[in-house]
Structures are given as C-alpha cells and as structure tokens.
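Colleague: Sharing a sequence plus its predicted fold:
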Amino acid sequence: MARTTVRRVVTGHDREGRARVVDDREVEPITSELMPGCAIYRLWGRDERPTFPDDGSPHPAKAYYPPRDGSRFMINTFPPGELVPPPDLDRAAASAELERQMPGAMARMEPDAPGMHTTDSIDYVMVVAGEATLELDDGEQTVVRAGDVVIQNGTRHAWRNDGTEPCTIVGVAIGADRTPASAPRPVGRS
C-alpha cells in the first residue's frame, strides 16, 4: 500500500474568543509489519470532556482507546484477506514499536481470536471505501460497504476485509462506563 498522509486542520479560539485555524498539517499513518498493508491515522483525541473556548492545542490522549469522557478520531485502512506478518519478522521489536505508537491497543486484542477485541466506548464508524465484515462474538457477520454506518456499542467484535480492495473506515470513539455485570466474556467461557 502506498504511504499517504491525511491533512488535519484544527481550529481554536484566540484571546478575544474569535475562531482561528491554529494548526494545519499532514498526519502520517501508523504502519507495522505485524499488520501488513494497514494504515492507521490517529487524528485527534483527548482524555477529558472538552470545554470552550479552547485554544485548539492538543490535549492528552495517552492510550489508543479513550477513557471515560475521552474521545478519539481515527481513519483505518486495511487490505483484503488475512493479515500475515513476514515469517522473519522480529515480533518482539515490532510489538514494542506498535505499543509505542498505539498504547494499549494490542492489549485489547484477544491472542486466540485475531482481531477480536472489546472497548469501553461507543464508536461511530463509517465505511468510506471498499467493504468490511463486522464479526461479533457469536460468529454473526454483517457486511458493510462504502456509505454504510456502524454504531458500535461496546461489544466484542472484529473487522475483516473479505472484499477485493482495501477498506477505509472513519471512526469516532467516545469513552463510556461498563458495569461489572456487562463485562465482556470471551465465547466458550462462563
């Protein structure tokens, strides 16, 4: 996959409260040989609820997924088929690099179910190119195509690309609470 950038324009308020463009730059994708062909853009996030006026400066967004009242904005592109790392890959080094770029993301992934994960967030996702298969924890699969929207309510799920072209999804994740009674249980366990 060709390495591309996404232009991000950020607004804020000046000292008099007037709206201004405070940042305009290209954002490079996160890539990893652990996920060949994928490009993940962390475009914006914060770990607390916003208050305005705001000068538009970046706020802390430490972990890849948001905490309660936090939010994340991202674009993910993934190729068709199974993601197979090169056989000679130094997995420990690649995992450490991915943890640096996407803190906590890999810890959410289930080691015995590739791609399957659960987050404490509501995610608003739109497919903007290609198609993806949303797989839920009971094996239910739903194909979504360009223009389709998924409201992901903190459920255990995985994204797959069983199509013939790369799939690009745009998502906003907003941190939520999970009650102990609703904590996810991996399939086959009680």
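Modeller: Yep, it's here. Numbering: from 1, shown residues only.
Colleague: okay, CA-based contacts and neighbour counts for the rest of this
Modeller: OK.
Colleague: for this protein, what spans make up the helices?
Modeller: Taking DSSP state H as the criterion, the chain carries its helices at 91-101, 105-108.
Colleague: right, so of those helices, which gets closest to H13?
Modeller: With respect to H13, and counting by CA to CA, the nearest of those is helix 91-101 at 29.2 Å.
Colleague: ok so, going back, dump the helices of the chain into a markdown table; add mean neighbour count as well.
Modeller: Formatted as a markdown table, the entries for the helices of the chain read as follows, by neighbours: other CA atoms under 10 Å:
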| stretch | mean neighbour count |
| --- | --- |
| helix 91-101 | 14 |
| helix 105-108 | 14 |
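Colleague: Please compare the first structure with the one that follows:
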Amino acid sequence: MAAKTLPNGLTNIHRFITTHDQSGKAVFSDAVAPEAKWDEIGKTSGFNFFLGYTTSNFPTSMKPSDEKDHKSEHEDIVSYKQHLETPPGLCVSSGTVCRFVDFAPGATPMMHRTASLDYGVVLDGTVECILDSGEVRTMNKGDLCVQRATNHAWKNVTENGGWARMMFVLVGAEPPVVGGNTLGEELGAAADGIKSSD
C-alpha cells in the first residue's frame, strides 16, 4: 500500500487491525478501511487529529457482538466504528484512545488536562511539552512523555517551519487528588470544538 503525502508534507498513516479466522489463525480485519481520515477538529487552531483506535471498557472485550454468529463484528471494533462516526472527547474514561496529532508551525499551544494516563511519542519534528508550572522539556523524534493527568500544552518548535507529529495512547484513570482537591479534565480556551470526555 503506497504512502500518500498529506497537504502538510507528512505521510498519511495506515491502520491495520488484526483478528482471527474460524480456525483461530491470525488475519487482517477488513472492518475498517486502513487509510487514516483526519478529523476537522482543531484545524483552525493548527492541529489535525487521526483517531487510530479506541476501546470502551477494561479489560477490552474482543468477543463477537453476536456470540451465536462468530462472523459478526467484535465488540471492540463495533465500539471503535461508533467513535469514528461520533468522536469521543480527548479520552475515554473507561477505556483507551490511540490518537495521532499533527501540529502546524506556529500553532497556539492548548493548555489542558485529561483524567487519563497518557503516553506521547514524537514521530516527526521537535515539540516542547509545557507544564502549567512553567517547566518546559524539548522532545525530539522518538522521545516519550508520560502525562499523568497534569495540565500541559504542546508546542511545535520544528526547525525551518515544518509540521510535527505525535502519537498518543490515553488510558482512562482516576483523577488525581492534590491538596485535598480532585483535579478533573480541563480544556483550555484554545480547545476549538473539542468536546469533553465521557
């Protein structure tokens, strides 16, 4: 499958989902087309989203949605397809989200907190992780940030005005309690159409 270049100069992503055939052998599912469809959410703020996969419960149920018909779609794939039709907020409180985000050069950083444990990996470019305390770390390709429900923002600082791309895996978590206060989700003013998580 040939890689297609997006208008921002980055390569489009393909998502391949595996499953089992009736004999128990691993095969690729054709339930969802592999080529990424980038969400319109946040484009005016300078970032594009691709919802790579979601789950809605833990542990994840991968059994057929109709247990009498093993050819029926599996519960996690059905749930993901529903999220593709009606995207969730930044995280799914009872499950997981795998999301890719492309950051435009000069995009306004969006300070926010999710009630989740997040793994963020830089795939292209250079990105600053900015915390509400004022601390900043510069992340290069391959670097990982573990966000533990903290208030933070991402800033693309790629040389020569290039786009940056990160992949995030968000795992639903109990909100932290600091100084007797429960710190829930906070979406900043720059959230531009991103809805609250469920």
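Modeller: Looks like it came in fine. If you're wondering where the values come from, they're calculated on a predicted model, not measured in any experiment.
Colleague: TM-score for this pair?
Modeller: The TM-score (TM-score structural alignment, normalised by the length of structure 1) is 0.70; 155 aligned residues with a CA RMSD of 2.5 Å.
Colleague: related to what we said a few turns ago, nearest to Y64 of structure 1, of the helices of structure 1?
Modeller: Closest to Y64 of structure 1 of the helices of structure 1, according to CA to CA: helix 105-108, at 5.7 Å.
Colleague: ok, S71 of structure 1 to R145 of structure 1 distance?
Modeller: S71 of structure 1 is 25 Å from R145 of structure 1, where distance means CA to CA, to the nearest Å.
Colleague: These two: which has the busier surroundings?
Modeller: In terms of neighbours (other CA atoms under 10 Å), S71 is the more surrounded of S71 of structure 1 and R145; the figures are 25 against 18.
Colleague: out of everything not next to it in sequence, what's closest to the more buried one?
Modeller: I174 (4.4 Å; CA to CA, 6 or more residues apart in numbering).
Colleague: quick one: the residue mapped onto the one you found from structure 2 from T54 of structure 2, how far?
Modeller: I174 of structure 1 maps onto V171 in structure 2 when the alignment is built from TM-score structural alignment. V171 of structure 2 sits at a distance of 10 Å from T54 of structure 2 (criterion: CA to CA).
Colleague: ok, now T60 of structure 2?
Modeller: Between T60 of structure 2 and T54 of structure 2 the distance is 10 Å, computed by CA to CA.
Colleague: okay, and the common contacts of these two?
Modeller: Both T60 of structure 2 and T54 are in contact with D76, G95, where contact means CA atoms under 8 Å, 6 or more residues apart in numbering.
Colleague: what do V171 and T54 of structure 2 both touch?
Modeller: Counting by CA under 8 Å, 6+ apart, the shared contacts of V171 of structure 2 and T54 are V92, G95, T96, V97.
Colleague: If you rank those residues by neighbours, which is first?
Modeller: Tallying neighbours with other CA under 10 Å puts V97 at the head of those, with 25 neighbours.
Colleague: That one touches T54, doesn't it?
Modeller: Yes. V97 of structure 2 lies in contact with T54 (CA atoms under 8 Å); the separation is 4.4 Å.
Colleague: Need the residue closest to the centroid of structure 1.
Modeller: Structure 1 has M74 as the residue nearest its centroid, 5.5 Å off, counting by CA atoms, centre = their mean.
Colleague: Structure 2: which residue goes with that one?
Modeller: Following TM-score structural alignment, the counterpart assigned to M74 of structure 1 within structure 2 is R99.
Colleague: again, but for S121 of structure 1
Modeller: So, by TM-score structural alignment, S121 of structure 1 is matched to S116.
Colleague: And the strands in structure 1?
Modeller: 6-13, 19-27, 39-46, 71-78, 121-129, 131-136, 141-145, 149-153, 157-160, 167-175 (DSSP state E).
Colleague: which residues in structure 2 does the shortest one match up with?
Modeller: The reference is to strand 157-160 of structure 1. Taking TM-score structural alignment as the measure, structure 2 aligns residues 152-155 with strand 157-160 of structure 1.
Colleague: mean shift of the matching stretch relative to structure 1?
Modeller: By mean CA distance after the TM-score superposition for structure 1, the fitted stretch 152-155 of structure 2 averages 0.6 Å away from its aligned residues in structure 1.
Colleague: still on that earlier bit, wait, the residue nearest to S71 of structure 1 touches Y64, no?
Modeller: No. Here I174 of structure 1 does not reach Y64: they are 11.8 Å apart, not a contact under CA under 8 Å.
Colleague: Give me the more crowded residue out of these two.
Modeller: The residue with the greater number of neighbours, taking I174 of structure 1 and Y64 and applying other CA under 10 Å, is I174; the counts read 23 against 19.
Colleague: Now do that one against S182 of structure 1, distance only.
Modeller: From I174 of structure 1 to S182 of structure 1 the distance is 18 Å (CA to CA).
Colleague: Good, we can wrap up now.
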